[in-house]
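Participant: After the sequence you'll find the predicted model.
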Amino acid sequence: MTKIKLCGISRSEDIAIVNHLKPEYIGFVFAKKSKRYVSSNKAADLKKELCDDIKTVGVFVNEPIENIAELFRKNVIDVAQIHGNENEDYIDNLKKLVDIPVIKAFQMNKVTDISAVEYSKADYILLDSGAGSGETFDWESVKHIKRPFFLAGGLNEHNVAAAVKDIHPFAVDVSSGIETNGVKDGIKMADFVAAVRKEDRL
């Protein structure tokens, strides 16, 4: 079954919807330049409202590893997703501090060596079009990647079923595609999850 990550969760209202829809993951964005940024205290409060069987992913850009480790130790996040210039040594050093699963994001419009993606030390890789661009990339370019991956970038309730059918990602990741005027939209969230689950059943 394709896993689902609903990213950029920032309000109690979002958590209530998430608890009903039951995606496998939600994302808290800790990058301060993002319009979806949440503070560590806010994320901790939201985590308390979240169903125990939904994992929280902290989204970071070039964050000091000690900060990520502290959020993991405090049970604010279950997984770390890194979106900046973090290299293999960064992943090693983070894992020396805490035993946290790591997702490394790659902007496919900048990738010149696909082997760097396939052989990343991260537990999971995430293939994106850009840093929150809300646009898709050429999915054909990743059909032959052998390791499981999260697919992100421009996904919405209208195209996610085709993505699941055509390239069989381990998980799909959406943020702007489930928003209206920059705010999470409960109807779009529900339609996105339903489209993935329906395609999985076919």
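Facilitator: Right, received. Where do you want to start?
Participant: going forward, measure contacts between C-alpha atoms and count neighbours the same way
Facilitator: Fine.
Participant: So which elements touch the helix or strand where Leu94 lies?
Facilitator: Leu94 is part of helix 88-97, with elements assigned from DSSP states H and E. With contacts taken as 3 or more Cα pairs under 8 Å, 6 or more residues apart in numbering; DSSP states H and E, helix 88-97 sits against helix 65-73.
Participant: Give me the angle between the helix it packs on and helix 88-97.
Facilitator: Inter-element angle recorded for helix 65-73 and helix 88-97: 40 degrees (by axes from the mean of the first three to the mean of the last three Cα atoms, to 10 degrees).
Participant: Quick one: residues contacting Phe192.
Facilitator: Residues in contact with Phe192 (Cα atoms under 8 Å, 6 or more residues apart in numbering) are 156-158, 160, 178.
Participant: here's the one I want to compare it with:
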Amino acid sequence: MDHLNNLPEIPRSASSSKKDSKQCQNNLMVKICGITRETDLKCAESQGSDYIGFINVKRSLRFQTIDQIMGLMAVLNDKKKAVLVLEPENASEAWNKIIKSGIINIQLHSLNLNELNNLKGKINAFNAKGDNSEYGGPYSKLSSKINIIRAIGLSDKINDSKKLEIQLFSKICDGLLFDYQIKGIIGGTGKQIPLDLVIKASKISRSANKDIKVFLAGGMDIGRMKSEGKIISEYFDVIDFNSSLEDSPGIKNKDKIKDLMTIFKEFNWLC
């Protein structure tokens, strides 16, 4: 599994930027994360969000059990939009939740390289099989491959260790998501990563794997897209929004979702 075969295709150039002067169109995608209510899910999907995230991380204020997530999934028309956010202790825990949920896009906020390779082995074996009926549940009805997006934490600098981390995960994952990190904890801070720093991270990632899908998270809001959207669109494929679309944790504001999606539909970032 070399890339996200089931996600919308994005034109690429050989450079670390995805800008193509011959093709000026809006290919920047949206992920709305932290969904906890059916009404918010329906709004996000109807407004055109490319991905919809469900968080199964206990430290999160938007935590949902796998059973709760499966209930929300029943309302989602396009199951391939779903992203399951996990912070498992080991590959076995991750695999069990993946199989139970039936979600094909998996965002991991933990697992070292050894554990991730272990999980990838399970996923590759699953993906290689023509018949997965033995698993039962949602996966017996899906022919789609399972995709891994690894969250990488950034704060104030990229040292040699962080550069190597980005390179190694880029080579074995289908996507990387850059989020703000505080005291070793990735995500959930609502803080934005400095633009020059996260662009540097994106360039490192694409240099290691030109087909990687790069997600930008960390306090993303409409204001930042209005002021920095053009340069962001050159280096990232998907922008992850969460708290900026809420009235309170887990309670999305429909007007904010509509305003966000209107901007993405009408503004040609690459022009």
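Facilitator: Sure, I can see it. None of these values were measured; they are calculated from a predicted model.
Participant: TM-score for the pair, please.
Facilitator: Once superposed, the chains reach a TM-score of 0.89 (TM-score structural alignment, normalised by the length of the first structure), with 201 aligned residues with a Cα RMSD of 2.0 Å.
Participant: circling back to that earlier point, which residue numbers in the second structure go with the helix holding Leu94 of the first structure?
Facilitator: Per the alignment by TM-score structural alignment, helix 88-97 of the first structure matches residues 113-122 in the second structure.
Participant: Give me the mean distance between the matching stretch and the first structure.
Facilitator: Once fitted to the first structure, stretch 113-122 of the second structure is off its aligned match by 1.3 Å on average (mean Cα distance after the TM-score superposition for the first structure).
Participant: Tell me where the first structure has strands.
Facilitator: In the first structure, the segments counted as strands under DSSP state E are 3-6, 25-29, 55-60, 79-82, 102-107, 124-128, 149-151, 171-174, 179-180, 183-184.
Participant: closest one to Thr136 of the first structure among those?
Facilitator: Closest to Thr136 of the first structure of those is strand 124-128 (Cα to Cα; 7.7 Å).
Participant: what's that closest one in contact with?
Facilitator: 101-108, 117, 136-137, 148-153.
Participant: returning to what we had before: buried residues, the match of helix 88-97 of the first structure. List them.
Facilitator: Within stretch 113-122 of the second structure, the residues that count as buried by 16 or more other Cα atoms under 10 Å are 115-116, 118-120.
Participant: Reformat those as CSV; add distance to Lys80 of the second structure.
Facilitator: CSV is the format used below for those (distance: Cα to Cα, whole Å):
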residue, distance to Lys80 of the second structure
Glu115, 25
Leu116, 22
Asn118, 24
Leu119, 20
Lys120, 19
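Participant: now, which of these sits nearest Gly187 of the second structure?
Facilitator: Each of those was checked against Gly187 of the second structure using Cα to Cα; the closest is Leu116, at 19.1 Å.
Participant: Do I have it right that that closest one meets Glu93?
Facilitator: No: contact status for Leu116 of the second structure versus Glu93: not in contact, 11.7 Å apart, counting by Cα atoms under 8 Å.
Participant: What does Asn19 of the first structure correspond to in the second structure?
Facilitator: Per TM-score structural alignment, Asn19 of the first structure is aligned with Glu45.
Participant: same check, this time on Asp123 of the first structure
Facilitator: Using TM-score structural alignment, the equivalent of Asp123 of the first structure in the second structure is Asp174.
Participant: wait, what's in contact with Val18 of the first structure?
Facilitator: Residues counted as contacts of Val18 of the first structure (Cα under 8 Å, 6+ apart) are Leu50.
Participant: The second structure: which residue goes with Ile167 of the first structure?
Facilitator: Per TM-score structural alignment, Ile167 of the first structure is aligned with Ile232.
Participant: now do Glu135 of the first structure
Facilitator: So Glu135 of the first structure corresponds to Lys191, using TM-score structural alignment.
Participant: residues near its match, how many?
Facilitator: The number of residues packed near Lys191 of the second structure is 16, by other Cα atoms under 10 Å.
Participant: now that we're looking at the nearest residue to it once chain neighbours are set aside, how far away is Asn242 of the second structure from it?
Facilitator: Closest residue in space to Lys191 of the second structure, ignoring its immediate chain neighbours: Gly219 at 4.8 Å, by Cα to Cα, 6 or more residues apart in numbering. Separation of Gly219 of the second structure from Asn242 of the second structure (Cα to Cα, to the nearest Å): 7 Å.
Participant: neighbour-wise, which of these two wins?
Facilitator: Asn242 (24 against 20).
Participant: Give me the nearest residue to the more buried one, chain neighbours excluded.
Facilitator: Using Cα to Cα, 6+ apart and skipping the chain neighbours, the partner closest in space to Asn242 of the second structure is Cys33 (5.1 Å).
Participant: Just confirm the one you found contacts Phe54, I think it does.
Facilitator: Yes: the pair Cys33 of the second structure / Phe54 is scored as a contact, 6.3 Å apart, by Cα under 8 Å.
Participant: More neighbours: which of the two?
Facilitator: Between Cys33 of the second structure and Phe54, Phe54 has the larger neighbour count (other Cα under 10 Å), namely 29 against 26.
Participant: Matching the more buried one against the first structure, which residue comes up?
Facilitator: Aligned partner of Phe54 of the second structure by TM-score structural alignment: Phe28.
Participant: Now do the contacts for the closest residue in space to that match that isn't next to it in sequence.
Facilitator: Among residues not flanking Phe28 of the first structure along the chain, Gly58 sits closest, at 5.0 Å (Cα to Cα, 6+ apart). Listed by Cα under 8 Å, 6+ apart, the contact partners of Gly58 of the first structure are 27-30, 77-81.
Participant: and of these, the nearest to Arg36 of the first structure?
Facilitator: The nearest member of these to Arg36 of the first structure, counting by Cα to Cα, is Val29 at 6.1 Å.
Participant: That'll do, ta.
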